[in-house]
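# Just to be clear, the model below is a prediction. Sequence and coordinates:
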Amino acid sequence: MSLVKQRDPEQREFHQAVQEVVETVKPVLDRNMEYRQQAVLKRITEPERVIMFRVPWQDDDGQVQVNRGFRVEMNSALGPYKGGLRFHPSVNLGIIKFLAFEQVFKNSLTTLAMGGGKGGSDFDPKGKSDGEVMRFCQSFMAELYRHIGPNTDIPAGDIGVGAREIGYLFGMYKKLKNEFTGVLTGKSLNWGGSLIRPEATGYGNVYFASEMLATRQDTMEGKICLVSGAGNVAQFTTEKILDLGGKVVTLSDSGGYIYDEAGIDQEKLAFVMQLKNIRRGRISEYVEKYRSAVYTSVDPTLDYNPLWTHKADCALPCATQNEINQKDGENLVSGGVRLVSEGANMPCTPDAIDLFLEAEVLYAPGKAANAGGVAVSGLEMAQNSMRLSWPREEVDNRLKQIMKSIHSTCLDAAADYSIGQNYLAGANIAGFTKVVNGMLDQGLV
């Protein structure tokens, strides 16, 4: 950790992600002395390749704008680099490195042949016209295309990158390379996309949560759930909770959150999807239509998020990193939450995680619980390679089996090291061991 911090002192999110893994895999290093001799920690925390570039584009007023583009190709021991692109003002190299590092272990848990990578830009698509987004995406791909390919690096979507952005990116790639390949996932259905891909991260999150509940002879039926976010992951997490008989009472965006004690039913969820996906509006508009709900705007003076103060059985953070701090964790435990399943990447701080483990809350780290998205991206890659399109039921069944397998893998790894029902340690140990063994098999490269 000293070396990691010394090399990149400003990359706090990356330090946090590495620290979490390093602490939990120490027993693995102690049991396998070859890992220390081969310096696997130093190798696995250093990206194989980092690409950073400028992205000039022209807005609707004719003014030239310049953003930064990133792609971190972290590890390819198990397959070509795979991971999303994030377009958000907060994006910097440290955040992309943390996401790429997490992606390596997440992908290894899916059982599919995928390495880990991540990319993005500090470009903010919010409030931009379709033309501006298109011009940005084309400029972004004019550099990125040199570094990706269906057998090299296959990007996907993430925050700020949905079907619209994937379409523009793919169109530019196809023009520059003069080939139609499965170089991007998250594509529209009529030109190579997969059924269930938009739903996959949210559905997989709930499938994993259901597997955890089953270990305590419980189900999602009747559970009151707090969900953060209002984008793709939050929407389909909510949809699957409703399918399984649970009740979701919160959703949020960067401006604030809504609390609907009666529950966000299918009709209300359809309104949210139309609001966020088509109109690109704000979650505050929810209370204009459903008067019984309460909207609370973000208060930067608070050291906690009021969303997590409501009494509930389950919490599924689906917004962004470090959205649940220690104070939020205390509020969740005192509010009766007995399960936390991460739909976002690293949404809980280390202090909050320690609190959940101490209180014996069922806690699922994102690298396990939200692996459904990249799992179905892998299935989309397989369909593209075969020039086939599987029916919805088949993809959903494969997703369920993958999430069930990830759950079992985490428990088995934890049991192998006698650390109980610790999904965090189990996920890290299982993912780490698989990747490291692949690296060692391939020599010092």
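Happy to help now that I have it. Numbers count the residues shown, from 1 in each chain.
# Every contact and neighbour count from this point should use C-alpha atoms.
OK.
# which residues touch Lys367?
Lys367 is in contact with Glu102, Gln103, Phe105, Lys106, Asn345, Ala427, counting by CA atoms under 8 Å, 6 or more residues apart in numbering.
# and which of the residues you listed is nearest to Met212?
Ranked by distance to Met212 (CA to CA), the contacts of Lys367 are led by Ala427 at 13.5 Å.
# In three-state terms, label that closest one for me.
Three-state call for Ala427 (DSSP: H, G, I helix; E, B strand; the rest coil): helix.
# Could you report the separation of it from Ala371?
Distance of Ala427 to Ala371, computed by CA to CA, to the nearest Å: 11 Å.
# any shared contact partners between the two?
Leu109.
# how far out from the middle of the chain is the longest strand along the chain?
Counting residues, the longest strand in the chain under DSSP state E turns out to be strand 64-75. How far strand 64-75 lies from its chain's middle: 18 Å, per CA atoms, centre = their mean, to the nearest Å.
# okay, now the one to match up with it:
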Amino acid sequence: MDASINSFMAEVKKRNSHQPEFMQAVQEVAESVIPYIAKHKIYKDQKILERMVEPERLISFRVVWYDDTGKIHVNRGYRVQMNSAIGPYKGGLRFHPTVNASILKFLAFEQVFKNSLTTLPMGGGKGGSDFDPKGKSDNEIMRFCQSFMTELCRHIGPFTDIPAGDIGVGAREIGFMFGTYKKIKNEFTGVLTGKGLSWGGSKIRPESTGYGTVYFAQSMLKTKNDEVKGKTVVVSGSGNVAQFAAEKIIDLGGKVIALSDSGGCIHDSDGIDEKKLDFIMNLKNEERGRISEYTKKYPSGKYYKGKRPWHIKCDIAMPCATENELDERDAKNLLKNGCICVSEGANMPSTPGAMQAFRKAKILYAPGKASNAGGVSASGLEMTQNSLRYSWIREKVDDRLRGIMENIHDSCVKYGMEEDGYCNYVKGANIAGFVKVADAMLAQGVI
């Protein structure tokens, strides 16, 4: 079987050797899916996986804008439309200096499986720009978003491709882009998700990725007759996903003791309660400050410059910042300190070495394509509400989100349970996501 995987990866590498993030994502899927394909000959004969790793469309375009001093800047915009077998392309837009084709192809590839797991009719896509919103004024961000959407609008639509937010793209950016699309197209449609509540948004959409990550952890713990209540939890990041993961952990009776940002991490052994979390949310969302400022307000907290929180003793770890933020050494530290559960809130935050360490130790470990699917699930629910011209109450959306995350967990168990009783959630998520998309591709012919 290793020979088949190596042969497949060699062919993929010929076309994508300069795209390490994409290659890493494909490798992880191939290791789970190729043994399954070997037992189901039709997928192999029709070259389903070979077709899935090739984007249906990769769009690159120039984005020109001017700053508040009148200086012209040129950025590059992208949209990767990966697979539309089960529905229109769906996936976020990321504005960050590190954005390139490799990162967006990896994210789009992951999105195909993630969206399939939700059982909602959504294909996979991803996009963004190497534009950095940090330090920019609202007017500069507005001008960039308007220029970006002027080109992107040619390629998206409510029945074609429905982008959402991601790193660097929040309610402000979605608003500027939506307004531009509406003006150009002269129509009010649900072409973007993550909209404001007064103009087509859905309740708990901002909370959904973080909440979903915790709901998935709760489902995993239930298989061991355990729960979040009473557990100590470390969370990386302090943005949208991390904030609401922390909020839900507190709501379920867990104790959050760490958060981080790109500068370092804080550790508060007394726990980050609702009041302290409110301070962090205001600090990051309104003041756009650094997590280090927490210790000035709460002396019980310690700040570790340049470090992520994986050296801190905990029961549950939730990497919610960015890709490859948790390496093999970090994983071994977590295991040595008694961590029993890892639920990923970011996309591919654990390196291959870390993932192998978690699986070898047979702890509860959920890959991001399963555990952070809450965000796109809520986006799908927002699309449904837009189609109905109706808005559901918070409790209904939250209940549906919880149900979707429980169903994703059950699908992972169905395909990931091994002979010794250990559930390999990585294997389960990859195969469950693959089967639905593959069957749709078979039904639609060779296109």
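That came through, no problem. Please read these numbers as outputs of a predicted model, since none were measured by experiment.
# TM between them?
TM-score of the superposed chains, computed with TM-score structural alignment, normalised by the length of structure 1, equals 0.97; 439 aligned residues with a CA RMSD of 1.1 Å.
# so which pair among the contacts of Lys367 of structure 1 is furthest apart in space?
Asn345 and Ala427 (13.9 Å).
# Which of the two has more residues huddled nearby?
Ala427 (31 against 23; other CA atoms under 10 Å).
# Give the aligned equivalent of that one in structure 2.
In structure 2, the residue paired with Ala427 of structure 1 according to TM-score structural alignment is Ala429.
# Return the distance of that match relative to Ile393 of structure 2.
Ala429 of structure 2 is 30 Å from Ile393 of structure 2, by CA to CA.
# With Ile37 of structure 2 instead?
Per CA to CA, Ile37 of structure 2 is found 42 Å from Ile393 of structure 2.
# Looking at the two now, which is surrounded by more residues?
Ile37 (20 against 10).
# Aligned against structure 1, show me the partner of the more buried one.
Per TM-score structural alignment, Ile37 of structure 2 is aligned with Leu29.
# Next one: its match relative to Arg36 of structure 1, how far apart?
Separation of Leu29 of structure 1 from Arg36 of structure 1 (CA to CA) stands at 6 Å.
# Which element, helix or strand, includes the nearest residue to Lys187 of structure 1 once chain neighbours are set aside?
Spatial nearest neighbour of Lys187 of structure 1, chain neighbours left out: Gly193 (4.3 Å); criterion: CA to CA, 6 or more residues apart in numbering. Secondary-structure assignment from DSSP states H and E places Gly193 of structure 1 in no helical or strand segment.
# what sits against Gly193 of structure 1?
Contact analysis of Gly193 of structure 1 by CA under 8 Å, 6+ apart lists Thr185, Gly186, Lys187, Glu380.
# what residue of structure 1 takes the place of Phe297 of structure 2?
Phe isn't right for residue 297 of structure 2; it's Lys. Aligning on TM-score structural alignment places Lys297 of structure 2 opposite Lys289 in structure 1.
# how far away is that match from Ile283 of structure 1?
In this structure, Lys289 of structure 1 and Ile283 of structure 1 are 11 Å apart, going by CA to CA.
# Which residue of these two possesses the greater neighbour count?
Ranked by neighbour count (other CA under 10 Å), Lys289 of structure 1 and Ile283 place Ile283 first, with 22 against 11.
# Go ahead and confirm the more buried one touches Tyr259.
No. Judged on CA atoms under 8 Å, Ile283 of structure 1 makes no contact with Tyr259 at a distance of 10.8 Å.
# So for those two, which residues contact both of them?
Counting by CA under 8 Å, 6+ apart, the shared contacts of Ile283 of structure 1 and Tyr259 are Leu251.
# burial of Ser411 of structure 2, as a residue count?
Ser411 of structure 2 - counted by other CA under 10 Å - has 20 other residues nearby.
# what about the helices in the stretch 251-400 of structure 2?
Counting by DSSP state H, counting those that start in this stretch, the stretch 251-400 of structure 2 has these helices, from start to end: 274-285, 294-297, 328-336, 352-361, 368-371, 374-388, 394-416.
# from those helices, which stretch is densest packed?
Neighbour counts (mean count of other CA atoms under 10 Å) averaged over each of the helices of the stretch 251-400 of structure 2 peak at helix 368-371, with a mean of 30.
# Which residue numbers in structure 1 does that one align to?
Counting by TM-score structural alignment, helix 368-371 of structure 2 lines up with residues 366-369 of structure 1.
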